[in-house]
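>>> Okay, predicted coordinates and the sequence, questions at the end:
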Amino acid sequence: MKILKTLSRLAVRIPLLIWSIIVIFPLVWMFIGAFKTNAEIFASPWGLPEKFNFYNFVAAWTDYQIGTAFVNSLFVTILGTVLCLVFSIPTAYALERLRFKGSEILLNSYLASMMIPAVLGWIPLFFLLLKLNMLDNLWALSLIYAVSHIPFTIFILISFMGNVPKELEEAATMDGMSQYGILLKIVTPLVKSGIITASILNAISFWNEYFMALILLQQDSKNTLGVAMDLLKTNAQYESAWGVMFAGLCIAVIPVIIFYTIFQRHIVKGMTEGAIK
């Protein structure tokens, strides 16, 4: 029996270990390449640099405007995440608790919109923002990010709000608390895990987004990290700035890795609780 248990564990762990190496190795290679000169990259692409220096990071941050793009991405990510919560929390509560005529149709419409490819709305959205004089605007991009993720956020929050005891809301109503007070002071704290989970997933999605920023932003000073990295990749091909490109990738990837490492327990906890509920 012990041998069978050991073999079964190995059968699960060995593929996971191999997959982990496949995923982690490119990241390690990218990080090492960020400290190499172009000569070292061509001479020894898999070896360690002779000397660790931060020239590539400085060049990527200043010469290739990765620093400006980093700030822009940080802005649209934070603002988009906050706006998405502001729109989604009351909507999810209304659909879950305040049953009204057409609420089921509205909820199903939100959920069905998750199945529609986003690419179908890019051209109409471009001309809409053009008429509203909102192209090349980070505030407008943040709003679009927020609105595009409302259905997904509602889908997560409803599963949590449905498990909040109605007796708590009834007691608060008897004490004279308004519907908004119940939402903000009772329901919202009790669904904190769902809010954190949705916020983290949305933030990572906004940080990595590329196509919407490419279409709706025109000035280089407004570019987000995805667009800036695409330009840096193009320049690297013609200027042999491979070390700088690796450094730019590190700048774009490391915050996501750190962010996910810190909050991974909240993500797993939130998704598990949501699935159970």
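Yep, it's here.
>>> switch to C-alpha atoms for all contacts and neighbour counts from now on
Will do.
>>> so what's residue 67 up against?
Contacts here follow CA atoms under 8 Å, 6 or more residues apart in numbering; on that basis residue 67 touches 60-61.
>>> If you could redo that for residue 218, that was the one I meant.
Contacts of residue 218 (CA under 8 Å, 6+ apart): 135-136.
>>> and it, what helix or strand is that in?
Using DSSP states H and E, residue 218 sits in no helix or strand.
>>> Not counting its neighbours along the chain, what's nearest residue 54?
Using CA to CA, 6 or more residues apart in numbering and skipping the chain neighbours, the partner closest in space to residue 54 is residue 35 (6.3 Å).
>>> put this beside the first:
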Amino acid sequence: MELRTTRATGTTMDSPNRKLVRRGLSGLGKLILIGYAVFTLYPLYWLFISAFKTNEDFFKRPYALPLVWMKENIFRAWELGGMGRAMLNSTFVTLSSVVLTLAFGLLAGYVLSRFQFKFKKVAVALFMAGLLIPIHSTLVPLFLMMKQMNLLNTYGALILPYTAFELPIAIFLAMGYMASIPKEVEEAAMIDGNGWWGIFGRIIVPLCTPIVATISILAFLRFWNDFSFALVFINSQELKTLPLSLALFSDGFGTDYSLTMGAMAIAVIPTILVYLILQDQIMKGMVAGSIKG
């Protein structure tokens, strides 16, 4: 009886200790996450404070707040880099490429995930092989093709390659997500009189909002920040994109860091806004297809 009482007493005495341990582990986990967040966001903070510094202040006090907040850096970078026109070009090229990527990627993903047909595995393998192709190794062949097709110095010279190289990952993500959608949903839609196009447009696409957001942000980041394709395929000042505008502040003799940081701060704002708008859907899309049904 004494042994049982001791054991029972020990059990009741251990429970508060366990709660303290759990709270300590939970607090430690939160501290680690906060530290990781600070570590991740610090480069962004550094970019924005550097955008308002003089070149002298940038080198002498790289991590401190500006002695004098040079708002003129932003306006000078906007004017000298022609960033207004460049931002319009980047916006048009990026949005057009994202729309085409979503259209073809969702259609291909739907067919490959929901239908059985001959050579389906071959088609999937060919699309997935696109993930293995080094993008920059195709610059020379693409340049020759664009020249023969008279597409150099046009929006199409960027939109078409962007869409083609982003489709494999878009199809891969769409296939994985659509495979998790119960087929009973399609059967119910057919009973209501919907055809395949009606099912795709009215049922499947609305259910794919998380993966659409994920594909969109991945494609947006790649297209918005691309430098190599724009440098090779675009020579006209009227069609230059934001990455090309940023390159104007650096030459073989030196770099104007105050203007470069100001221009980079302008260029990064649309990316931040897009991510903030789509962040909830992106988190859902990251676990897309992990649970069926």
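Thanks, I have the structure now. Just so it is clear, the structure is predicted and the values come from calculations on it, not from any experiment.
>>> coming back round to it: so the residue mapped onto the residue nearest to residue 54 of the first structure from the second structure: helix, strand or coil?
Matched to the second structure by TM-score structural alignment, residue 35 of the first structure sits across from residue 52. Put simply, residue 52 of the second structure is coil when judged by DSSP: H, G, I helix; E, B strand; the rest coil.
>>> ok, residue 52 of the second structure - how many residues close by?
25 (other CA atoms under 10 Å).
>>> How much space separates it from residue 256 of the second structure?
13 Å (CA to CA, to the nearest Å).
>>> now do residue 122 of the second structure
For residue 122 of the second structure relative to residue 256 of the second structure (CA to CA), the value is 52 Å.
>>> Which residue of the two possesses the greater neighbour count?
Neighbours per residue, other CA under 10 Å: of residue 122 of the second structure and residue 256, the larger number sits with residue 256, 13 against 10.
>>> In space, what's closest to the more buried one - neighbours in sequence excluded?
Residue 256 of the second structure sits nearest to residue 249 (CA to CA, 6+ apart), 5.9 Å away.
>>> counterpart of the one you found in the first structure?
So, by TM-score structural alignment, residue 249 of the second structure is matched to residue 232.
>>> Quickly find the element holding its match.
helix 225-239.
>>> from the chain's centre, how far out does the following helix or strand past that helix sit?
Downstream of helix 225-239 of the first structure, the next assigned helix or strand under DSSP H and E is helix 242-276. With CA atoms, centre = their mean, to the nearest Å as the basis, helix 242-276 of the first structure stands 9 Å off its chain's centre.
>>> same deal with stretch 198-210 of the first structure?
Taking mean C-alpha positions (CA atoms, centre = their mean), stretch 198-210 of the first structure and its chain are 1 Å apart.
>>> how about it, aligned to which bit of the second structure?
Stretch 198-210 of the first structure maps onto residues 215-227 of the second structure, going by TM-score structural alignment.
>>> re earlier: burial of the residue nearest to residue 256 of the second structure, as a residue count?
Number of residues near residue 249 of the second structure (other CA under 10 Å) recorded here: 19.
>>> Likewise for residue 167 of the first structure?
For residue 167 of the first structure, using other CA under 10 Å, the count is 9.
>>> Run the angle between the helix holding residue 232 of the first structure and helix 242-276 for me.
150 degrees (axes from the mean of the first three to the mean of the last three CA atoms, to 10 degrees).
>>> so what does helix 225-239 of the first structure touch, helix or strand wise?
For helix 225-239 of the first structure, the helices and strands in contact under the criterion 3 or more CA pairs under 8 Å, 6 or more residues apart in numbering; DSSP states H and E are helix 66-97, helix 192-208, helix 211-216, helix 242-276.
>>> Looking at these, which is nearest to residue 174 of the first structure?
helix 66-97 (16.8 Å; CA to CA).
>>> which is the next helix or strand following the helix or strand encompassing residue 29 of the second structure?
Residue 29 of the second structure is part of helix 2-50 when elements are defined by DSSP H and E. Per DSSP H and E, the first helix or strand lying C-terminal to helix 2-50 of the second structure is helix 55-60.
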